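>>> attaching a predicted model along with its sequence, questions to come.
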Amino acid sequence: RQGHLPMVMLLLKCGADPSLIDGEGFSSIHLAVLFQHMPIIAYLIAKGQNVDTTDFNGQTPLMLTAQKAIGPEPMRFLLKFNPSLNAVDNVQKNTALHWAIASGNTSAVDLLLEAGASLDIKNVKGETPLDIAYQSQNHFMLYMIQEEEKMRNRRNNRLLKIVEKYELFLMLASSLTFMWAIGYVVDLGSDSWLLKGGLLLSLLFGMSLFVRQLVGLKNLRYLPTAFLLSSVFWMSMTWFFWFLPDILCTQEMQLSLELLVNLNLVQTDEHMMGLLYYFYKTWSTDPGYIKTSEEEKKENIIALAEAGCLDFRTFCTSCLVRKPLRSVHCLACQACVARYDQHSLWTGKCIGIGNHYYYLLFLFFLTMTGVWLLYGSLQYWSNHCAASFHQDDAWMYFTQTVSCFPWVSYISSVACFHTLWASVWLTVQLYQIVFLGLTSHERMNLLVQRKSSKHPVSLRRTPYNLGCFQNLADFFQCNCFGMFKPNIIDWTKQYKLFHLAKEKNVHSV
């Protein structure tokens, strides 16, 4: 009841039985759940207490959490130990989902539905969870259950199963088609912007409808990735079928042609191939997920509890693992990542110790590809558009070039967008790595700490900043021609600082 973990450990060592039921009908794990003492729950289960232990009324800890706990954390924590989702109590024959709906616990309902709790089990009155939801008159909860029921019925449809299997491919294909359709509408011969605007809105509505109906929440995070790959595809098509033949035809001398082939064609191929290669490496490489077996998890829980370190700073309640230094639990990937930097919007993957190097090279080649395409756009406009930047004002030059070749202007704007964000983010990443020795997540934490702290907080005075050259050598694992010796650290198993900070006045990250 009081959350006194050291006393719980002492009593268990002296032979106390955690399965005994008190005067109110609760066992020790039920009380820990009721008062939301997560470390005690973890310790009891690690010591062999059954997660489905029943109380006097036959309720499991999961049912008690669904009925009386406030907030999603107790339910989410218990689900990590694989409890029985469809067990029923002895009195009313309710499952945990029945109790969650009857109590109006929306977060518990959401988590139980996501975990796969049954919607067909009836209690002693013959009521399903959906029947109780109708009685509760909670419209949001009713909507959640109805949508989940539709989703499960769709999974039994053979055609929809095939669609779900190839969901990522369909998303990429639809994104390619959508981007082409936008360019086609922009390139129409009609001068009516009202017509083009209406067509563009129709395309946007159709794409949003497709995403809503056919793309699940799990794969929705890859939508920006599909947009990025579609952009790269159409940028490359524009270069090879618009810009390159035009530049080849405008060359008058063989030397210029040879220089063009060696410079333009080869460099563009290298940039695009490098971009695709390092995107694949960033996406496919393990970013540094903290992996442990079930036995190792229980051993870590017991060891941390007995060492007095079983708290949220050293223990992840979602993954049930001991957290190494600089690791963070990613909510999107539902995993702890070693030396976590960010969850990348454009790759749909975490960036950590395993793929951070590839991510920087991906940003570099994306920037170079965009710059090269913008160069080709300027050359194309100068050869085919009558407008001149030196003779006309900037606005007239802009409007004439856009109306001259709308497709080229459209692809150039896409290339400009990707070049801007990639170059800015690459600069920020290099600054953090070289001058601060920090990840993006650590830097943001320190910035938040600086705003809330009464004392000045410096981004440079941290245990991980060893100087520009040493930071560079450690990140890229290079010795800089023998001038520096990189520190070889396994951040998936690093629980203590590997060096003594050079300065005493450093800030924790």
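Everything's here; your move.
>>> contacts, neighbours, all on C-alpha from now
OK.
>>> which SS state does the residue nearest to V509 when sequence neighbours are not counted fall under?
Nearest residue to V509, sequence neighbours excluded (C-alpha to C-alpha, 6 or more residues apart in numbering): E442, at 6.0 Å. Judged by DSSP: H, G, I helix; E, B strand; the rest coil, the three-state class of E442 is helix.
>>> second one coming, line it up with the first:
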Amino acid sequence: MAEVEPDCNPIQPLLPKGGQESKETRVDLEKPPPPPFMQPGVDDFKNFDIVRAVQYGVFDRVRELVDAGYDVNEMDKENVSLLHWAAINNRADIVKYLISKGSIIDRFGGDLNSAALHWATRQGHLNMLVLLMSYGADPSLRDGEGCSCIHLSAQFGHTALVAYLIAKGQEVDMVDRNGMTALMWSSQRVFGFDPTRLLLTFGASVNKPDENLGNTPLMYACSTGNHTVVRLLLNSGAEIDITNSKGQTAVDFALEAKNPPLARKLRQENAARLAKKGGLLGRLTTDKVIKKYIMYIIPFLVIFVVGYIPESNIDWYAKLCLALLAVIAFRFLKTMFLDESVTHIMPVAIYLATKFWMVYTWIVYLIPYIHSRNQHVAFMINILLLTYFFYKALRTDPGYLKNNREDKIRTILDLAETQTLTLDQFCSTCLIRRPLRSKHCSICNKCVAKFDHHCPWIDNCVGALNHKYFLGYLFFLMGMITWCLYGCYLFFSAELSFDFYEEGITGSLRKIFKVSPWVGWIGANAICHMIWVSCLFICQLYQIMWLGMTSNERLNSYRYSIFHDKQPEAGGHSHQHSNNCHHDQKEPKIISPFHRGIFQNLNDVLKIRICGILRPLQVDWTTKYELNESDNLRHRKPFNSPRENYQFV
């Protein structure tokens, strides 16, 4: 018999939920594991009965007992077969052996009257699911509770299993014995995006009621207060006012769950939908195009009104009346047209409005105080370059990963059958394999190659294909703000004299806004914008040049193993397992494997070529899935040294 190497953690064979346990195989999962010296040793394995041998994965003992005449299809006193125990404990080699000896694959047993495939599904063993199905196990069979494998995987949140089952041909809207679909189960049981998001991507019906009670997925989500899933379902077109067999709606389920905020959210959403179907005002206030245009106009009006009213030569009470009218108009527009569906474009609108009024101020107020024609030319060139880079950063595809349905199915099958289908490298929304350095953007709802961040100031992601335009946008935006501040300084230097020692800051500001409230207001805006623009630009250069990382990688580097420097220290010793396995482990040093030197890092983003002197690294980040040894330029590993698994981001 082959020796079994002791592990740091005691082996805990798993038992099915709701299944019976024999006295010999009972494992109390509530109690802490016994100390290592109480764990079975090689001598103990030799005395195991076949059930315990299967549970602990002692292959030689299993083969010994089967060769001695044990029937692999014999059910134990709990009415459970050996294949069940091997499946729930993920013993692939024993499963293959039992099947080769004639074990019945779809045999039902246990309290839940389920097959081995059901047991593996409940535990989320994807490799066992693939293995059993490769031997002909039927995932559409229902267990004693009436659920097939797709319903079980949805109940327990095993997204990878749901993806594989659908890719193998399981119907996304298959109903169990109670008339419930996988989407209903995930909406009720799983408090997270997955696997609900995956089911919706595959086209699961959001308004299909169950066959017994007439409840929709939205009702099941409301019954447990699952806000995350409620939002997913509403965004996918779930109807709010559908009634079940008892005349209840989703709002009633939210109230029964004692969740007034959720009920209020549903009522507001339903009111907005009804208004859209109503009269002219309702259609105007819910039209996305109109709301978008109003969102763009509001910052222009706000900046103008705040600066124009104090600047105008009218009596103070007239200014007060104009201010009150402006506040009333703003509150009306905000109430009628602005909601969370358009707030994401507010930063872009603020940028455009600020840029417009800065150019207006330069032309109308500051030109007489700037006596150099070259300065005017430089300012206009800066504005043109800023407009170009902003447009390119806004409109350029940042590197969205695309795939058709056939490719998505093929990807799922390939990853699952090679035992590499995990959510670290598979996007459950886009249903694609994630390349290195990519990430799914929740705002754009797409995966982006070499994802840096989603920037609200350009209303677009910053990724592999538009990062250089984003840097140009920040650089020339800083230039425009600098020119504006310079012009404001010349204006106030000519119009008044400052004595900060005598007047202080408040006195100086009072003089500034008394001379020209408009120029003072535009200058204040320029200072505020300079703060975030300069901080963002410096942070971008630091991450690119000195760290060799994107913003996403810097924030999440502790999660991505490729950034962990695990090289042995000088004079260090190899790690040896001990019985207690207590070790003082230091946090790994974070180093980017993509670092190529500060100037080369920058040029890899800017993509500048000059006669072979400057040569950026040419990498298609939309198709790069593995970190090769030649890519790790900062620390190259010795020849034939073991490699760490790459990490998808």
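In hand now; what should we look at? Bear in mind that the values here come from a model prediction, so they are computed numbers and not experimental data.
>>> the corresponding residue of structure 2 for T292 of structure 1: what's it in contact with?
For T292 of structure 1, the aligned position in structure 2 is N403, judged by TM-score structural alignment. Shown in contact with N403 of structure 2 (C-alpha atoms under 8 Å, 6 or more residues apart in numbering): I432.
>>> re earlier: counterpart of the residue nearest to V509 of structure 1 in structure 2?
Using TM-score structural alignment, E442 of structure 1 pairs with E553 in structure 2.
>>> can you tell me the element the residue nearest the centre of structure 2 falls in?
Residue closest to the mean C-alpha point of structure 2, counted by C-alpha atoms, centre = their mean, is H440 at 5.2 Å. H440 of structure 2 belongs to strand 439-441 when assigned by DSSP states H and E.
>>> now do the helices in the stretch 151-300 of structure 1.
158-165, 167-186, 193-214, 223-238, 244-249, 254-260, 266-284, 294-306 (DSSP state H, counting those that start in this stretch).
>>> swap in the stretch 401-550 of structure 2?
Going by DSSP H, counting those that start in this stretch, the stretch 401-550 of structure 2 shows helices at 405-417, 467-495, 500-515, 517-541.
>>> tell me which of the ones you listed sits most buried.
Scoring the helices of the stretch 401-550 of structure 2 by mean neighbour count under mean count of other C-alpha atoms under 10 Å gives helix 467-495 as the most buried, with a mean of 20.
>>> residues in structure 1 aligned with it?
Here helix 467-495 of structure 2 aligns to structure 1 at residues 356-384, judged by TM-score structural alignment.
>>> how about T317 of structure 1: what's its closest non-neighbour residue?
F77 is the one closest to T317 of structure 1 (C-alpha to C-alpha, 6+ apart), at 6.2 Å.
>>> I figured the one you found hits C319, correct?
No. Counting by C-alpha atoms under 8 Å, F77 of structure 1 stays clear of C319, with 9.1 Å between them.
>>> one step back: for the helices of the stretch 151-300 of structure 1, give me JSON lines that also has distance to Y43 of structure 1.
Below are the helices of the stretch 151-300 of structure 1 laid out as JSON lines (distance: least, C-alpha to C-alpha, whole Å):
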{"stretch": "helix 158-165", "distance to Y43 of structure 1": "39"}
{"stretch": "helix 167-186", "distance to Y43 of structure 1": "41"}
{"stretch": "helix 193-214", "distance to Y43 of structure 1": "42"}
{"stretch": "helix 223-238", "distance to Y43 of structure 1": "40"}
{"stretch": "helix 244-249", "distance to Y43 of structure 1": "66"}
{"stretch": "helix 254-260", "distance to Y43 of structure 1": "69"}
{"stretch": "helix 266-284", "distance to Y43 of structure 1": "35"}
{"stretch": "helix 294-306", "distance to Y43 of structure 1": "6"}
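>>> closest to G482 of structure 1 out of the ones you listed?
Proximity to G482 of structure 1 (C-alpha to C-alpha) singles out helix 266-284 among these, at 27.6 Å.
>>> average gap between that closest one and structure 2?
Its aligned residues in structure 2 lie a mean 1.3 Å from helix 266-284 of structure 1 after superposition (mean C-alpha distance after the TM-score superposition for structure 1).
>>> matching residues in structure 1 for the strand holding H440 of structure 2?
Aligned using TM-score structural alignment, strand 439-441 of structure 2 spans residues 328-330 in structure 1.
>>> please apply the same query to stretch 203-223 of structure 2.
By TM-score structural alignment, stretch 203-223 of structure 2 lines up with residues 82-102 in structure 1.
>>> chain center to the matching stretch: distance?
Its chain's C-alpha centre and that of stretch 82-102 of structure 1 lie 32 Å apart, by C-alpha atoms, centre = their mean, to the nearest Å.
>>> list the buried ones in that stretch?
83-89, 93-102 (16 or more other C-alpha atoms under 10 Å).
>>> got it, and stretch 258-270 of structure 1?
So for stretch 258-270 of structure 1, counting by 16+ other C-alpha under 10 Å, buried means 260, 264, 267-268.
>>> go on, stretch 252-265 of structure 2?
Across stretch 252-265 of structure 2, burial judged by 16+ other C-alpha under 10 Å covers 252-255, 259, 262-263.
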